[in-house]
Structure formats: C-alpha cells, structure tokens
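Chemist: I would like the atomic coordinates for the input below:
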Amino acid sequence: DDPSLERHFKGHRDAVTSVDFSLNKKQLASGSMDSCLMIWSMRPQMRAYRFMGHKDAVMCVQFSPSGHLVASGSRDKTVRLWVPSVKGESTVFKAHTGTVRSVHFSSDGQSLVTASDDKTIKVWTVHRQKFLFSLSQHINWVRCAKFSPDGRLIVSASDDKTVKLWDKTSRECIHSFCEHGGFVNHVDFHPSGTCIAAAGTDNTVKVWDIRMNRLLQHYQGNAVVNSLSFHPSGNYLVTASNDSTLKILDLLEGRLLYTLHGHQGPATCVAFSRTGDFFASGGSDEQVMVWKTNFDAADYGDVLKTQKSGTSVEGTHHSQPSEMECGVHLKKTKPQDPGRNHHHQQEEETIANTLEHIVGQLDVLTQTVSILEQRLTLTEDKLKECLENQQKIIQNKVN
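Modeler: Predicted structure coming up:
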C-alpha cells in the first residue's frame, strides 16, 4: 500500500523546525520558530501540550530513548529537558554561545550531544547536565550532530560543507567527508551503524559506508533537502525538501519509491517512529503531519508494480525514478547453480589452505625475528659491557 496521511496537527504559530516520536508512539514532539514546544497525543480527542520556556525559536526536539524526557535546543542558546506531561516542568542550561541547532540522546539515554552556530559540538550528561567535552574542528555553523547506535561515534554536519565523524572516547575527528557542494543540513546514522546519510543545500542526499569511508549512494533532487530519517529496517530513507515534498528512497534498489505532497511551502523536518510504521513531517506552513508508512509491510513486487503505473492516491503521488539520479547501488547477490557452487567450494578450500600455510609461515618468520632480536639485544649488552670494562682499564692506567 501507499503511504497515507493519517492526521495533521495545527497549533504552531510559525514554521515547524523539528519532529520526533516517543518510544511508545503515544506522543509526538514538535519544535517551532514560535519559541514553543508542542507535545501532541496520538490518541484521538486527547489535548496537546504547549510548553513555553524558550525565549526564542526552538530549533530541535528529541525524546529520550525511554520517552520520559524531551530535549529541545533553541536560538536563545539554551537546551531544555522537559517532562512531557501536563505540568511541563523543565530544567534549562546554557549550552552554547550561539543558536543550538541540534540535540540528540545516546541510545542508553545517559548522554546528550548538542550542535551550534558557535561551530562546536558538545557532549553532556543527561543527569545534572554536566558538560563533558567539546569537539571543535568545524569552521562554520554546525547544523546537526548524532550519536551512533552503539554510542561510540558522533557524526556532525556543517555549513562548512563537510560531514565529520568523531570518536567519542579519543575525541578525535576520524574522517571528514567533503563531497557536498553546499551546506550540509542534516546527517544521521543507518540503524546498523555502518553507514551515514547526509542532506544538503546542493539538493542531494549522500550515503557513505563509514567502515571504508566510501560514497555508496548519491541521490540528486531538484530542491534543498532539509532533513532525513532512516526507517528502522535500514531499507528506506525519508527526506523533507524545500519543494514541499517528502521523498521515500529505497536504499536496497537505490531508487526513489514515492514523492508525497502535503505541505504548503518547504517541508522542514521528517522522522520515522521507532517501529517505522509511522513518520511525521513538519513544514513552514506551521503544520505537523503524521503519515502511515504502509509500504514497509507491502509485498515488494506490488510496490514496484504500482510505482510503474504512476498512480496518485489520497494526495500521495508515485513518481518515476527519473526524478532522482541514483549513484552506486547496494547490489543484491544472485543465486548460483549447484555445479558452480561445488567448483567454488573447491576453489575456496584451496585458497583457505594456501592462506593457512602462509599464516603458518608468517608465524615462523615472526618467531625467527623475535629470536634474532633477543640475540641482538644480548650481543649489544655484551658489547656495552666490554666497552665499559675497556674504559675502566684505560682510566686505571691513566690514574
């Protein structure tokens, strides 16, 4: 089935900047240029909460993994941690010397990473909001920073046209990806933690393998891409663009699956729910929209069939893959015939045996080198001793 618009929420008085689902999908948080944080209930007839506390635009929001807290970052340079209930209690701390563009919890909920126009990325403890360290190699505004699923890495995107990968423990920049031709608006880790995707003002979405630092896929659109989100399966990516559309990309096939029209004006943010059966989007039209995914459960062949027909359903619109040029694809492996398999097995066994032999020889070499080193050390020690004795004899003669 096609993705369908489930419901839309109106309540913000300015452009929506950020959306995020709680773990149990009962709540949806959104931030806006109107300085408010809204907590929408996914249950019908339940009232929304409007949280006011920030003195300027709210640029980013995120639920903690447990769903007990919501973090928000603002143009007022502060970060607030809210309890998403009626009272809307919050603790506030001054995080940066510039606009806070991004907040993100580590998967264990213990740490928070923030990114700012002051060109830095900072890491904090969630408990007591203790500052831990700062990462500062970007030379322009940092738009986004995220923890890897295992919490060992941090990825950041900046107006300096780079995406940087950091080691959280050593606090060093491991790699800079410089392929973007414009500002990089958003970046995120693939659920597996092996890839990252970034969206930019050069109208592209790029996917890199961070194990080899290799560009895997490149999607060329025709409008600035503001935000993206991976489906939890890792097979799909949804993007939000300035041309008011949301696009669903199929990462396995390396192609565009759907183009969704709903927002009037730029679509500014998008996020899948934790289970992937819904995604939410926000726009400069002050609206928050919730979409039912549908396609992830559909038979794959059916999706492709309907895509070719180019039908339009409930405001959703299938578009031909030609709308986006796809770069390198993640190829699927083809089944091979049994005869070839047997031949392959034999070849593999031969290679394995050869490798084993080489490894054995290397071990012998290593041991030999080790013995030689020991002998050299002994010889050096003896020489040293001889020289010292000689010097003593000479000194005695002189005396």
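
Chemist: from here on, contacts and neighbour counts on C-alpha atoms
Modeler: Fine.

Chemist: who touches stretch 146-163?
Modeler: Residues outside stretch 146-163 that contact it (Cα atoms under 8 Å, 6 or more residues apart in numbering): 103-107, 113, 115, 121, 138-145, 164-169, 176-189, 191-193, 198.

Chemist: Only whichever of those are buried, select them in ChimeraX.
Modeler: Listed next is the ChimeraX selection for buried residues among the contacts of stretch 146-163, using 16 or more other Cα atoms under 10 Å:
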select :103,104,105,106,107,113,115,121,138,140,141,142,143,144,145,164,165,166,168,176,177,180,182,183,184,185,186,187,188,189,191,193,198
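
Chemist: Alongside the first, I'd like the structure of this one:
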Amino acid sequence: MTSALEDPSLERHFKGHRDTVTSVDFNPNMKQLASGSMDSCLMVWNFKPQMRAYRFVGHKDAVMSVCFSPSGHLVASASRDKTVRLWIPSVKGESTVFKAHTATVRSVDFSSDGQTLLTASDDKTIKLWTVHRQKFLFSLNQHMNWVRSAKFSPDGRLIVSGSDDKTVKLWDRNSKECVHTFYEHGGFVNHVEFHPSGTCIASAGTDSTVKVWDIRMNKLLQHYTAHSAVNGETLL
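Modeler: Coordinates of the predicted model:
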C-alpha cells in the first residue's frame, strides 16, 4: 500500500497573483499562508473556505521573501524596492516600512521571540531591526557580494548567511562578529537554514549541492548533489 507521503494529493489551490510567486510561509497558527510575488503584492490566504484572502499593496517592486512572526500576528515582506514592510495579516491596511538597505532585499526572518527582524540584501549587508520600536539596529558587512539568505538560530544567539561570494558565514549576534566562514560551495549560495536543534546549518547553492555542517566543530557532515541549482524555500 502506498502511504500518503509517497503519494501526495493536492489539498488546496490558491490563485490570485498576477506574476511569478517567489516565496511562501505558513502562519504558526496553521490557519493562514502568506505568499510574495513578482507582481509586487503580498497575499495572505485563509484555509477556511468562507474566509477571504487579503491582497496587500504597498511595495513598488517584486516581493522576494515573506515571513510570519512566531506569534502569527505580523507578517514581514522583503522587496526589490529596497524596503521591508510589516503587515497585520488580518487587516488590509497600511504597513510599517523599514528603510536602510540600498539594493534589493532578498530575505527576511524573525527571531524566535519575535522582537528582532533580520534582512539580507544585494547591497552585501545583513541588517537587524527592532520590531516594536521599528528601528534599525546594526549591519553585518563582511560578505563580498549579494547576500541571498540570512536566518536566526533557534535561540537567537547566532545568525547564518549565504551569499553570491560563494560563502556561508556564521555570526555572533551579540559581538556582531563573523565567527566562521564556510568556503566549500562552488557557486552562489541561495538559501541557508538552522536545524531546530541549533547545532547544524544547511545551505543550498547554484553548484547543485545541499551541504550540512555541524557548527560545534565547523565540520561538513553531509553533501547532497542535485540535478540543477538548488533554491530551497525551507531546508532541514
């Protein structure tokens, strides 16, 4: 007998974007899905059929990344218009705008306590922001090319980032220092992710590989080769 995991079926179909969908994220309450698109819109879809979807308009260019806060009460979007916006996913209204990047913002992530926002950009920087005071905190600046992805560790103490400079960097949030650089990728690094345990990181790249490192020993644990460039939305 074939299991459901081996033979998946389409559960829901959401249609409303006018161009390529670039990013999706589930609300932790599992009642909503957010999506970003090249059509410059953020959409929030409700799983209950009787509840309408919300289209959020405000970005002036493509939305590259979307992320719900841990509480599910906010959703962040990063855009090619060089800004990040914060929205309330149940109210179709104005958004809070974060401006400090000087190029496309590729990635956005919340800390596990929901207090800090992390962004990565083509301006070669990673930036941190306070969510409630809506203030820019500081930048991490050692990448030599576009930064495509940055994520907090589960405990919020560390940050991992992946770049077109073909490196993955591990940062200490408190000291603001790069504590290790991984050079094993042969191409651009499109996506990075922490394991829920916080002891491992994974990265995906245009060299058609997914790599997994143990950050306690800074040792490469696994190396997977794909058929083409890996653009992972979620690893681990």
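
Chemist: TM-score of the superposition?
Modeler: Here the TM-score for the pair of chains, by TM-score structural alignment, normalised by the length of the second structure, is 0.95; 231 aligned residues with a Cα RMSD of 1.0 Å.

Chemist: quick revisit: now, which of the contacts of stretch 146-163 of the first structure lie within strands?
Modeler: Taking DSSP state E, the ones among the contacts of stretch 146-163 of the first structure that sit in strands are 103-105, 113, 115, 121, 142-145, 164-167, 176-177, 184-189, 198.

Chemist: Point me to the helix or strand that includes residue 90 of the second structure.
Modeler: Secondary structure from DSSP states H and E places residue 90 of the second structure outside every helix and strand.

Chemist: May I have the residues that are in contact with the residue mapped onto it from the first structure?
Modeler: Matched by TM-score structural alignment, residue 90 of the second structure corresponds to residue 85 in the first structure. Residue 85 of the first structure is in contact with residue 49, counting by Cα under 8 Å, 6+ apart.

Chemist: which other residues reach stretch 69-84 of the first structure?
Modeler: Here stretch 69-84 of the first structure has contacts from 29, 31, 35, 37, 39, 54-64, 68, 88-104, 114, using Cα under 8 Å, 6+ apart.

Chemist: my bad, stretch 217-236 of the second structure
Modeler: 23-24, 180, 190-196, 202-214.

Chemist: Tell me the spacing between residue 219 of the first structure and residue 300 of the first structure.
Modeler: 21 Å (Cα to Cα, to the nearest Å).

Chemist: What strand or helix carries the equivalent of residue 73 of the second structure over in the first structure?
Modeler: Structural alignment (TM-score structural alignment) places residue 73 of the second structure against residue 68 in the first structure. Under the criterion DSSP H and E, no helix or strand holds residue 68 of the first structure.

Chemist: Repeat that for residue 240 of the first structure.
Modeler: Short version, using DSSP H and E: residue 240 of the first structure is in strand 236-241.

Chemist: next one: that strand to chain centre, how far?
Modeler: Relative to the centre of its chain, strand 236-241 of the first structure is centred 13 Å away, using Cα atoms, centre = their mean, to the nearest Å.

Chemist: Mind jotting down where the helices sit in the second structure?
Modeler: Using DSSP state H, no helices are assigned anywhere in the second structure.

Chemist: now the stretch 251-399 of the first structure
Modeler: Using DSSP state H, counting those that start in this stretch, the helices of the stretch 251-399 of the first structure run over 300-309, 338-398.
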